Each structure stands twice: as C-alpha cells, then as structure tokens.
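Student: following is a predicted model, sequence given first.
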Amino acid sequence: CAAGLVFGYWAETPALLQIAYPAAALLVAALLYASAPAYYLGFAWWIWFVTPFVRRLVDYQALSFSTASPVMLTPYLVTGLCLITLFRFGGRLTQRRYVPVLLVLLGLGYGYLVGVVKAGLWAATFDLLEWVTPVLLGFHVLVFWRLYPVHRRVVRAAFGWGVLVLGVYGVVQFFAPAAWDAHWMVASGMTSSIGQPEAYQLRVFSMLNSPGPFAMVMMAGLLLLLGERGPLARLAVVPGYAGFLLSLVRGAWGGWLLGLLYAVRGLRGTGRRRLLAVLVLSALTLLPLMVYAPAVERVTHRFDSFVALEQDTSFNARLRLYANVSGQVLANPVGRGLGSLGRAAKLGGGR
C-alpha cells in the first residue's frame, strides 16, 4: 500500500491511485484475514487512521475535490471482510453471548429498510456502512475470543504507534499546515468550524477528516497508553497529548477524564501511584509546548467555555438539534431510517 501511494503521488497519477489504493488495501487485508487474523485487526485500524490523509493527497495532486472519493471506501472494504466471519459463524447469534450483536443487527436492518423508503437507496446504504462496520468488527473479535492475548497486543501496538504518528503530524499541522490540508479545509467548506488553514488558526485534525474523529482516536489511544511502560509509550505521550489538546474537542476531553477515573477506580496501591507518576510526567513534558502563547491561548479559551456553555455557539446548536429531533421522534414513531441525517443525507438529496 505504501509503495503504491508513493508511486501514485509522485508519478502524478491521482486517478490511478483512487483505484489502486482501495484494491491494494483490500488485497493485503484479505491475505491477513486468511493467514494472520490478529494482524488483520491491526491493519484495519491503521487503514481507518490514514485513509483520509491519502484522500487529501489524491485531491491535492489532482487539484480538485470530490465529495464521494473512491479512496474513502477503503476502510469499509477492509473492515467489511468481517462479513465472512458473520457468514461463517452467524448461527451463533442466537447464543446468549452473541444476542446483543443480534439485537443491534436487527435494529440496523429495520433502520435500513425505513431509510431506503424515506431517504433513498444510496443514502441509506452509505449510512448502513458507517453503522454496521464496527458491529462486524466487534463480532469478529468476539468469535475469535481465544486470540484475545494476541489481539490485545496488536491493538495496543496499533494505537500506540497511531498516537505517536497522528500526534506528531497534528502538532506540525498546528504550526505549519501542509498544502494538502489547507486545500481540504477550503474545498470541503469546513473553515467555519475548524478554523483557517494558517499557522495557529486551526483546530488540529491530523490525518483524519476533522477534529472530532481525530480526538476520539487519540482519546482511546491515550487511555490505552496509561497501562504501557515501554519506550513507545514514552515517545508517544508528548505529541499525543499535545495534538489531543489542540483538537479543542471538549467531548473527547470529557471522555478521557471519565476513562481515567474508571482506570483509577480499578487500581490499588502501586498501580495508582504509577498512574499518577505517568500523568505528572506527561504534564511536565507538555509544558514547553503549552507555554507557547498561540497554543495555550486556544486551549485555555476552550477550557473556559466549560463554565459558560450557555454562550457557546456549538453547544446551543446541539441543544436545538436534540430538541428538534426529540419532537420528530415523538411525532413519528416509525422513524426516518438510516440516511436521513448527517453526511449520508446529502446522497439522498435531503429527502
């Protein structure tokens, strides 16, 4: 995949890369699924981490912007291989251990049927992909529960390296956004929500599509790193927390705090002291960056918004959305189905 990316980019063949990247990723994923299932899991995570970045390179090289880039299908194709697991072991869904998965799939099936009628086939199908892929991946992990020790090691490594790479890229992005990142911000029309494509003026989104997904990935990765002692954890913690803070995503900050409290609650004695030492060391190593005026101003301003939520634009917009949707739910118990909200709704023409 990496060789194909470099060749496609420098050979100035973005059209070829739009097909070559998904095809190469799917081939590698299929080989790993068949021969090394645990490493397939790590590969799938990395495809989710870097595919938006690949898409930006392709668009920038072509000097264009596509709202429906084939490159963005890659994570769904790779994770979609877990359908094979569902076909092979779907009979287990009636067993007690798997009933929660069955209930989720039934709910998605109902939402999809309603969505096809009310939002259109393409919108409902796209939304189904976004909802069903994590369920399929979870079912795959559940079926192969005996591989848990290997899965645990692979996932921790994937997120550890992910925090390091995404964090470093995110910090660099804040101080000197790359041309392809600036092109993406302007062409996608996101400057009103994530800032201007200039140094110190943007909310960090690293290799992901926007600050929200980036912050959620970093939140999960940083929580996983709390239990790590190796050199990777030490290297990743500084750029990881720096990028996480510069994303300015309050929901992810709150999620990290809840995860930390849960971890502390489950630790005793030496474990708690070691965790406290890790947090103090992380804070100290962040000081050189966070005393830099442009960075500290943006982060502290975002923290200040916690005590003035009634004046916060995004918070009030969410309240209006929830109030509007709640009224629609009460008035229409059948629902609007998948594809009626968010990005998928654009494929249905807003029906």
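Tutor: Sure thing, it's come through.
Student: CA only for contacts and neighbour counts going forward, please
Tutor: Will do.
Student: now do the helix or strand harbouring Pro213: which elements does it pack against?
Tutor: Taking DSSP states H and E as the criterion, Pro213 maps to helix 211-225. In terms of contacts (3 or more CA pairs under 8 Å, 6 or more residues apart in numbering; DSSP states H and E), helix 211-225 is packed against helix 148-175, helix 231-246, helix 250-265.
Student: from memory Gly335 sits against Val114, does it?
Tutor: Yes - in this structure, Gly335 is within contact of Val114 by CA atoms under 8 Å, at 7.4 Å.
Student: who has more neighbours out of these two?
Tutor: Per other CA atoms under 10 Å, whichever of Gly335 and Val114 has more neighbours is Val114, with 20 against 16.
Student: without its sequence neighbours, what residue ends up closest to the more buried one?
Tutor: Excluding the flanking residues, the one nearest Val114 by CA to CA, 6 or more residues apart in numbering is Gly337, at 4.7 Å.
Student: next one: the one you found from Leu105, what distance?
Tutor: Per CA to CA, to the nearest Å, Gly337 is found 14 Å from Leu105.
Student: ditto for Pro213
Tutor: As judged by CA to CA, Pro213 and Leu105 stand 23 Å apart.
Student: how about Phe174?
Tutor: 40 Å.
Student: the two - which one has more neighbours?
Tutor: Comparing Phe174 with Leu105 by other CA under 10 Å, the one with more neighbours is Phe174, at 24 against 17.
Student: thought the more buried one was touching Val204?
Tutor: Yes - applying CA under 8 Å, one finds Phe174 in contact with Val204, separated by 6.0 Å.
Student: dropping in the other structure now:
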Amino acid sequence: MNRLVKQSEAKTFQPQTKIFNQLFQPAGAWISILAFCLLTVLMIALGGFGSRILNFLFPLGALIVGWLLYFRYPILYNGFVWWLFFITPFIRRISDWRIGAFTDPKSSYIMLAPFIACIICAHTIHLKLFKTRDKYSSIFILAISAVLYSYFIGMVYRGFLPSTISLLEWIAPLLFGYHLAINWQRYPMYAENIKRVFLWGGLVMGVYGVYQFMIAPEWDRLWMIGSGMTSSGGSPVPFGMRIWSTMNSQGPFADYIVTCLLILLSSRGALVIPAAGFTAFSLLLTLVRVAWIGWILAMLSLLTSLTPKQKFRLLAAVVIMAIILIPLINMEPFSTVIFSRLETLTNLQNDGSGQARQGTYAAILENITTNFLGDGLGALEGDSALIVIVNLGWIGGIPYVGSLIFGTLLVLMEPNKNDDLMIPVIRGILIKSFIFLLSSITIKGAHGMLMWGFLGLGLAGIHYYRDYHLHQFLMLKSRDKLPIS
C-alpha cells in the first residue's frame, strides 16, 4: 500500500521543469535570449539602416526565440513574453530615434513582437483541449470563441489585415492565460518565475521612469510629439512629463507598475526594497489616479485575506515605502506635480479627462443597446470598457464578459488553505485590473495580459492546492486503513 501511495504521489507531483538559481542557466535558453538581445543592439547601433531592418527582424526573432523556449524551457518562455511587453515599446522608440523620424503605428511591426510570441500558446489548445478534462478551461475557451466570432465579423466589414492585427491584441492574453491555467501542475514554478521577472522588471522600469522624468531623453520626446501624447502626457521637457518609462503610455505603465508593487510583497531578497522604492515613486510620477486607487483597494483586499503574520509583513512593507517616499514627494519639483494631481481626486468638477470620459460613455451607450451582432474586431478603439459590446456585440460580449467575471469570482472566493502569499496577491491584481476598467480597456493588449494572465495563474494555483489537499487526504485515509503490525 505504501508503495502505491508513493507511486501515486510521484506521478501526481512529478516536476515538469526546473528553476535554476545560477545566473544564465540553463545555458541553451540563455544563449538564444542573449543572441536575440545582441542582434537587437547591433541593428540599433547601425543607425537608420539597421533600425529599418529591425522593424521586421525583431518580431521574427521574438517568434523564433519564443518557439524554442516554449517547447524546451517553458518556464523561461513565460518570463520572455513578459519582458517583451516590458521593453518592446522602448525598443521601438530607440529605433525611431535612430531613423530620425516618428514611425506611423500602422507600419511599426516591432510592436507586434510580444503578441506574436504569445500566439505560440495556441499550441497548448491543440495539445490539451481534447486530452485534458479541466473544468477551468471552459472559461478561456468561451472567451476565445467570442473573440473568433467577432474576428470573422470584422473580416467581413474591414478586411483581413486590420481584423487580424486587432485579433492579436484580443486573443494573445486569452491564449497566455489558458496556457498558465491548464498547466496547473507547474504553478509553483510559474509563481517563482513571475516573482523574479516582476522584481527585475519593476526595478528596471522604475529606475528608467525616474530618469525619464528628470532628463526627458530625445527618443522619448520624439515619441511624445509624434504620437500626440503632449495633450495628455505633459510637456516634452525635463520635469514636465507624466512618465510612461519603457512602455507605450502612462496607462499601461501604471497598470504594470502597480502589479510589480503587489508582487514584490510576496518576494524576498536584497533587491526588493530598492525595487519597491523606485516602482512606487515612478507610480506617483505617472499621475494616473485610477492606478493609485487600484493599488489602495488591492492592498485592502490583501488585509482581509492574510494571516496575522502576513498582515504584519504587509504593514511593515508599507511603512518602509512611506519612509522612502515621503521625503522625495515633498521635494520640488516632485511635490508640485504630485500634489496638484492629488487635488483633482476631490475636485471632479474641474476634471477634464473625467468629463471627456463621461461624454465617451454616453456616445457609446446610444449605439450598443441594439447592437446584437457586433461590428467586429477593430470597429472601435478607445479607453471605454463598453467597446466590448461594440466589437463583439451582445452575442459575443455576454460569453466573453461572463467568462471573465465567473473566473475572477472563483479566484476571489477561494478560501485560503495555505501560506502561499501569491494567491492573495493575484486577487489584489485582479481587483486592480477591474478598477482600471474605469479608465482603460484592460481586457486586451498589454493591459489584458495582466487581467487574463493572472486569472490563469490564479486558477492554476487553486487547482494545484485543491489537488494537493485531496492527495494529502487520500494519503491519510489510506494510512488509516493499513493493518497495524
């Protein structure tokens, strides 16, 4: 009997991959990643000629490296995808600067690289859909079906290419979330990898964000003027920008930096405090109010679901951040910028962006009440969550939104039965993402990676711990039935 129990345990919890503590291990994976990075640097160093080649070479390289990592080093594949979302907009800006002109978004293929790397996850559906009976997979399959329905509608109205580009933004987060959820046996390795990725990602993005605010580099000024961001992003001068660091705009950067701050609460190591300091300070410099509110509500959700020891650790982290930040935000010119934005939280009548957003909601509401079929992917772009109905219609919107809400409720309502701080952090991230829906469409693109990606990770964690506790129960039950010798 003991042999059967041990064999069952080995079969259930046989590790799929390995987390390496040594730098640049496994060597095969890192050779491909570093070669991709060096090739990118070389093309940029060649000036405008190399940057024009990089426009095509970067997404192709992301596909090749992503394909290798997906099949041979699946844990590093996840980290590679996250890093592409962190830095691809920065690579695009440097490339434009080397060319000497702002590149129209329609002809900038560099920005497709993260989504192309994500699409590789479609192989997970091919591999798992009919072989694995996982009750959580239906959440993602329903949403994917709704997006594909809207894609075909979009092809009828707008043609193949515009609809396909929109499809990448909508379906990539769903495929990535499904990939994480269905491979729930790897949850501990996924969680550990994400802690490392967002620790280093938060540190890099936070440091560069502060540098961007103080220096206003030429490539960022070129992007700011060329994209028309001066209307909402401040002035292209030192100490005049609402920072967006290595990302495309303030909204996605604030969303990612809040996520970094929350994940740092479950991390350990010498870099956690400096990373938290830079990420928190850069979050304030984004001046994105909904991100501030989302962080506060996420922290409150953590307090309701942690053990007393974990609550003490959380409060200690907040106190340390306050000690670091209070002197900084009271220094000029930081204090003027930050406190003037804080005042708008209590003075909504003079909030121009809020009033404009209300007008957008009203205009969209007039058109969606009878929009049953939807206008297809790419029909309407914007920051309103209501564009889901415009693009997907009620036929696609109901299963899509219903799947998202149902999956989120499963994660939020799961009781804590372990000391894993990552699960409460994931709940906070999901709450924050829903708060972001007040000002951004956080279910697709870079925003959507956080929403659907961490939903998939949360469902993987739930499945993993339920299987673990069931396994422990069966072990105890079988042990009780053993004859006493």
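Tutor: In hand now; what should we look at? The structure displayed is predicted, hence computed values, not measured ones.
Student: circling back to that earlier point, shared neighbours, Phe174 and Val204 of structure 1?
Tutor: Leu246 (CA atoms under 8 Å, 6 or more residues apart in numbering).
Student: excluding its backbone neighbours, what's nearest the counterpart of Leu309 of structure 1 in structure 2?
Tutor: Aligned counterpart of Leu309 of structure 1 in structure 2: Leu348 (TM-score structural alignment). Leaving aside its sequence neighbours, Leu348 of structure 2 sits nearest to Gly354 (CA to CA, 6+ apart; 7.3 Å).
Student: identify each buried residue in whichever strand or helix holds that neighbour, please.
Tutor: Secondary structure from DSSP H and E places Gly354 of structure 2 in helix 352-368. By 16 or more other CA atoms under 10 Å, the buried positions in helix 352-368 of structure 2 come out as 361, 364, 368.
Student: and stretch 318-326 of structure 2, by the same measure?
Tutor: Residues of stretch 318-326 of structure 2 classed as buried: 321, 324-325 (neighbour count, 16+ other CA under 10 Å).
Student: that stretch corresponds to what range in structure 1?
Tutor: Mapping stretch 318-326 of structure 2 onto structure 1 (TM-score structural alignment) gives residues 279-287.
Student: ok, stretch 83-97 of structure 2 next?
Tutor: The alignment places stretch 83-97 of structure 2 over residues 46-60 of structure 1 (TM-score structural alignment).
Student: now do that stretch: distance to the chain's middle.
Tutor: Centroid displacement of stretch 46-60 of structure 1 relative to its chain, using CA atoms, centre = their mean, to the nearest Å, is 12 Å.
Student: I'd say Tyr77 of structure 2 and Leu63 touch.
Tutor: No - contact criterion CA under 8 Å: Tyr77 of structure 2 and Leu63 do not qualify, at 11.1 Å.
Student: circling back to that earlier point, what's in contact with the match of stretch 318-326 of structure 2?
Tutor: In contact with stretch 279-287 of structure 1 (CA under 8 Å, 6+ apart) are residues 237-238, 241-242.
Student: in structure 1, what residue corresponds to Met247 of structure 2?
Tutor: That one, Met247 of structure 2, aligns with Leu208 by TM-score structural alignment.
Student: would you check that that match makes contact with Pro52?
Tutor: Yes - judged on CA under 8 Å, Leu208 of structure 1 makes contact with Pro52 at a distance of 5.4 Å.
Student: can you find the partner of Leu330 of structure 1 in structure 2?
Tutor: Checking TM-score structural alignment: Leu330 of structure 1 goes with Thr369.
Student: check contacts around its match.
Tutor: Counted by CA under 8 Å, 6+ apart, Thr369 of structure 2 has zero contacts.
Student: also Trp48 of structure 1?
Tutor: Pro75.
Student: what helix or strand does it sit in?
Tutor: Counting by DSSP H and E, Trp48 of structure 1 is found in helix 37-62.
Student: between that helix and helix 148-175, how big is the angle?
Tutor: In terms of direction (axes from the mean of the first three to the mean of the last three CA atoms, to 10 degrees), helix 37-62 of structure 1 departs from helix 148-175 by 20 degrees.
Student: can you check which part of structure 2 the next helix or strand after helix 37-62 of structure 1 sits on?
Tutor: The helix or strand immediately downstream of helix 37-62 of structure 1 is helix 74-79, counting by DSSP H and E. The alignment of helix 74-79 of structure 1 onto structure 2 (TM-score structural alignment) covers residues 113-118.
Student: tell me if I am right that the residue nearest to Val114 of structure 1 is in a strand.
Tutor: No - read with DSSP: H, G, I helix; E, B strand; the rest coil, Gly337 of structure 1 is coil and lies in no strand.
Student: is it in contact with Gly107, as I believe?
Tutor: No - assessed by CA under 8 Å, Gly337 of structure 1 is found out of contact with Gly107, at 10.2 Å.
Student: returning to that earlier point: can you tell me which of the helices and strands packed on helix 211-225 of structure 1 is most buried?
Tutor: Stretch with highest mean neighbour count among those: helix 231-246 (a mean of 22; mean count of other CA atoms under 10 Å).
Student: starting at the chain centroid, how far to the helix holding Trp48 of structure 1?
Tutor: Averaging C-alpha positions (CA atoms, centre = their mean) puts helix 37-62 of structure 1 11 Å from its chain's average.
Student: show me what contacts Tyr400 of structure 2?
Tutor: Contacts of Tyr400 of structure 2 by CA under 8 Å, 6+ apart are 142-144, 146-147.
Student: same check, this time on Lys311 of structure 2
Tutor: Going by CA under 8 Å, 6+ apart, the list of residues near Lys311 of structure 2 reads Leu303.
Student: so how far is Ile94 of structure 2 from it?
Tutor: On the measure of CA to CA, Lys311 of structure 2 and Ile94 of structure 2 end up 43 Å apart.
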